[in-house]
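Novice: fold the stuff below for me.
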Amino acid sequence: MGFPGTWMTESESVVYRVVPKCACSTIGQILYYSDHGEFFDGDIHDAQSGLHKWGIESSQALIQANVAGHKSYSFTCVRNPYTRILSSFFDKICGIQRNGRRYRGNLVPMLVQKYGVDVGGDGGTQDFDQIKSFRRFLLFVRDTIRWRRPMDPDIHWSATSGHVSTFIVNGGHYDKIMWTEKFNDGMAEVLSNIQTPHKVDLASIPRFNESEGHGPKRAHPVEDYFDDLSMHLMYEIYKRDFRLFKYDFENPANKLPIGEIDLDEIHAKLGD
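Specialist: Modelled structure (predicted):
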């Protein structure tokens, strides 16, 4: 299986396991900059050079050898399940993508027809009941994850722990798991543990939110989207994420972690 979703700088200063919707665009650009002294011109996910990626065949042997031998500092980044699933909804379901089309072609029309999800019309510009529509989307997410129907779960809403675990199961070891909500602290710790060809000044790094502007703005506080049933579904789907990454299931309004991540626990529980 190898190391899907794994990126590595060309200098092999650091290895990063990408988790969708967890600051991956900004992290990728920081890694690119740390090698080249400039940012990639475009969405870093589109870069086919300047950064080793498991999805690039010529990079696989280099990543495999590095990770198997734990030659470089390795890290990943996680996010509160409540804000991550909302971000996926507004970006991937309600938003028009970079190619000018809906995400995954017939996915949104199917959600409209089978689940009654409203996305603001064909162009995504009309007003709609965001809370009602999101809760119906959440039922669809549960169906994809629990029963793999009407489709397999998408990487943008499959559990963070699932992404994180493939790296461990296939022989990798994390030196750091950082929180999106404490990005500067986490990224500063990563950078302090590695030697890069170009120095990175975190204070001057822009945030590369490639999904911003794809969809409508969230009109309500996070907690308004989650009633008792929605919270029950969230726990059913993301229980391991809440527990392992120390997020507050009881209070959707609290996006910050409520404990420290235990790397030994994560390697033990996700390495089976």
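Novice: switch to C-alpha atoms for all contacts and neighbour counts from now on
Specialist: Will do.
Novice: quick check: next helix or strand after the longest strand seen in the chain?
Specialist: Looking across the chain with DSSP state E, the single longest strand is strand 73-78. Following strand 73-78 in sequence order, the next helix or strand is helix 81-88 (DSSP states H and E).
Novice: what does that next one contact?
Specialist: 21-22, 134, 156-157, 222, 234, 238, 241-242, 247, 252, 255 (Cα atoms under 8 Å, 6 or more residues apart in numbering).
Novice: closest one of those to Pro197?
Specialist: Comparing the contacts of helix 81-88 against Pro197 with Cα to Cα places Cys22 closest, at 25.2 Å.
Novice: how many neighbours does that closest one have?
Specialist: Using other Cα atoms under 10 Å, Cys22 is surrounded by 23 other residues.
Novice: and if you look at the one 5 residues further on?
Specialist: Ile27 has 20 neighbours, counted by other Cα under 10 Å.
Novice: returning to that earlier point: dump the contacts of helix 81-88 into CSV; add secondary structure and distance to Gly100 as well.
Specialist: CSV is the format used below for the contacts of helix 81-88 (DSSP: H, G, I helix; E, B strand; the rest coil; distance: Cα to Cα, whole Å):
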residue, secondary structure, distance to Gly100
Lys21, coil, 20
Cys22, coil, 23
Phe134, helix, 22
His156, coil, 19
Trp157, coil, 22
Val222, helix, 28
Met234, helix, 31
Tyr238, helix, 31
Asp241, helix, 33
Phe242, helix, 35
Tyr247, coil, 35
Pro252, coil, 32
Lys255, coil, 32
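Novice: before we compare anything, build this one as well:
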Amino acid sequence: MGFPGTWMTESESVVYRVVPKCACSTIGQIMFYSDHGAFFDGDIHDATGGMHKWAIEDSQKLIEDNVRGHKSYAFTCVRNPYTRILSSFFDKICGIQRNGNRYRGNLVPLLIQKYGIEVGGPDGKDEFDQIKSFRRFLLFARDTIRWRRPMEPDIHWSAMAGHISTYIVNGGRYDHIFWTESFNDGMQVVLDSIDSRHAIDLKEIPRFNESEGHGPKRAHPVEDYFDDLSMHLVYEIYKRDFDLFKYDFENPANKMPIAEIDLDEVHAKLGE
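Specialist: Below is the predicted model of the structure:
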């Protein structure tokens, strides 16, 4: 299986396991800048040079040797499951993507037909009942993850623990896992632990949000989208994420973690 979703700087200063919807665009650009002294011109996900990625065939041997030998500092980043699934809904389901099309072609028509979801019209700009549609989307996300119907789960809403575990199961070990919610503090730990060709001041780094402007703005506070049933569904899907990355399941209004991440616990539970 190797190391899907793994990126590494060309200098091999640092290795990062991408977790979708967890500041991955910003992290990738910081890695690119640390080697080249400039940001990639465009969406870092589209870069096919200047950085090693598992999706690039010529990079795979280098990444595999590095990760198995733990030659470089390795990290990943996580996000509150409530805000992550909400972000996936507004970006991937309601939004128009960079290529001008709906995400995954026939996915949105399928959701409109089978689950009665509204997405704000052809361009995502019409008024619609965001809460009702989001809760129906949550049923769909649960169906894909629990039963792989009506399709396989998507990387943007499948559990973070699943993404993070492939790295461990195949022989990697993380030196650091930090929270999107305290991004600068967590990323600074990474930068302080590696030798960068170019110095980075995190206060000056722009936030590269590839989903910005794709979909409608969230019209309500996070907690308004989650009633008892949707909280139950979220816990069914993301129990390991809440437990391992120390987020507050009981209170969707609290996006901040409630304890420190225990790296040994993560490796023990996700390495089984």
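Novice: follow-up on the earlier one: among the contacts of helix 81-88 of the first structure, which pair sits farthest apart?
Specialist: The widest separation within the contacts of helix 81-88 of the first structure (Cα to Cα) is 20.9 Å, between Phe134 and Tyr247.
Novice: coming back round to it: pipe the contacts of helix 81-88 of the first structure into CSV and attach distance to Asp272 of the first structure per row.
Specialist: Shown next, in CSV, are the contacts of helix 81-88 of the first structure (distance: Cα to Cα, whole Å):
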residue, distance to Asp272 of the first structure
Lys21, 25
Cys22, 24
Phe134, 33
His156, 23
Trp157, 22
Val222, 33
Met234, 23
Tyr238, 18
Asp241, 16
Phe242, 19
Tyr247, 22
Pro252, 30
Lys255, 29
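Novice: just the helices in the stretch 101-250 of the first structure please.
Specialist: Per DSSP state H, counting those that start in this stretch, the stretch 101-250 of the first structure carries helices over the ranges 107-115, 130-146, 160-169, 183-192, 228-244.
Novice: run through who's touching the fourth one.
Specialist: Outside of helix 183-192 of the first structure, the residues that reach it under the criterion Cα under 8 Å, 6+ apart are Phe75, Lys176, Met178, Trp179, Val200, Leu202.
Novice: got the angle for that helix vs strand 73-78?
Specialist: Interaxial angle of helix 183-192 of the first structure relative to strand 73-78 (axes from the mean of the first three to the mean of the last three Cα atoms, to 10 degrees): 170 degrees.
Novice: now helix 183-192 of the first structure on the second structure. Mean distance?
Specialist: Helix 183-192 of the first structure differs from its equivalent in the second structure by a mean of 0.3 Å after superposition (mean Cα distance after the TM-score superposition for the first structure).
Novice: average offset of the longest strand of the first structure relative to the second structure?
Specialist: Averaged out, strand 73-78 of the first structure is 0.2 Å away (mean Cα distance after the TM-score superposition for the first structure).
Novice: and that strand, how far out from the chain middle?
Specialist: 12 Å (Cα atoms, centre = their mean, to the nearest Å).
Novice: packing partners for it?
Specialist: strand 14-17, strand 176-179 (3 or more Cα pairs under 8 Å, 6 or more residues apart in numbering; DSSP states H and E).
Novice: after the first one, next one along is what?
Specialist: Per DSSP H and E, the first helix or strand lying C-terminal to strand 14-17 of the first structure is helix 24-36.
Novice: what does that following helix contact?
Specialist: 9-11, 18, 38-40, 43-45, 50-51, 77, 196-200, 205-210.
Novice: among those residues, the buried ones, what's the PyMOL command?
Specialist: Those of these that count as buried under 16 or more other Cα atoms under 10 Å are selected in PyMOL with:
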select buried, resi 9+10+18+39+40+43+44+50+51+77+196+200+208+210
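Novice: just the ones of the contacts of helix 24-36 of the first structure in strands?
Specialist: Per DSSP E, the subset of the contacts of helix 24-36 of the first structure in strands is Thr9, Leu51, Cys77.
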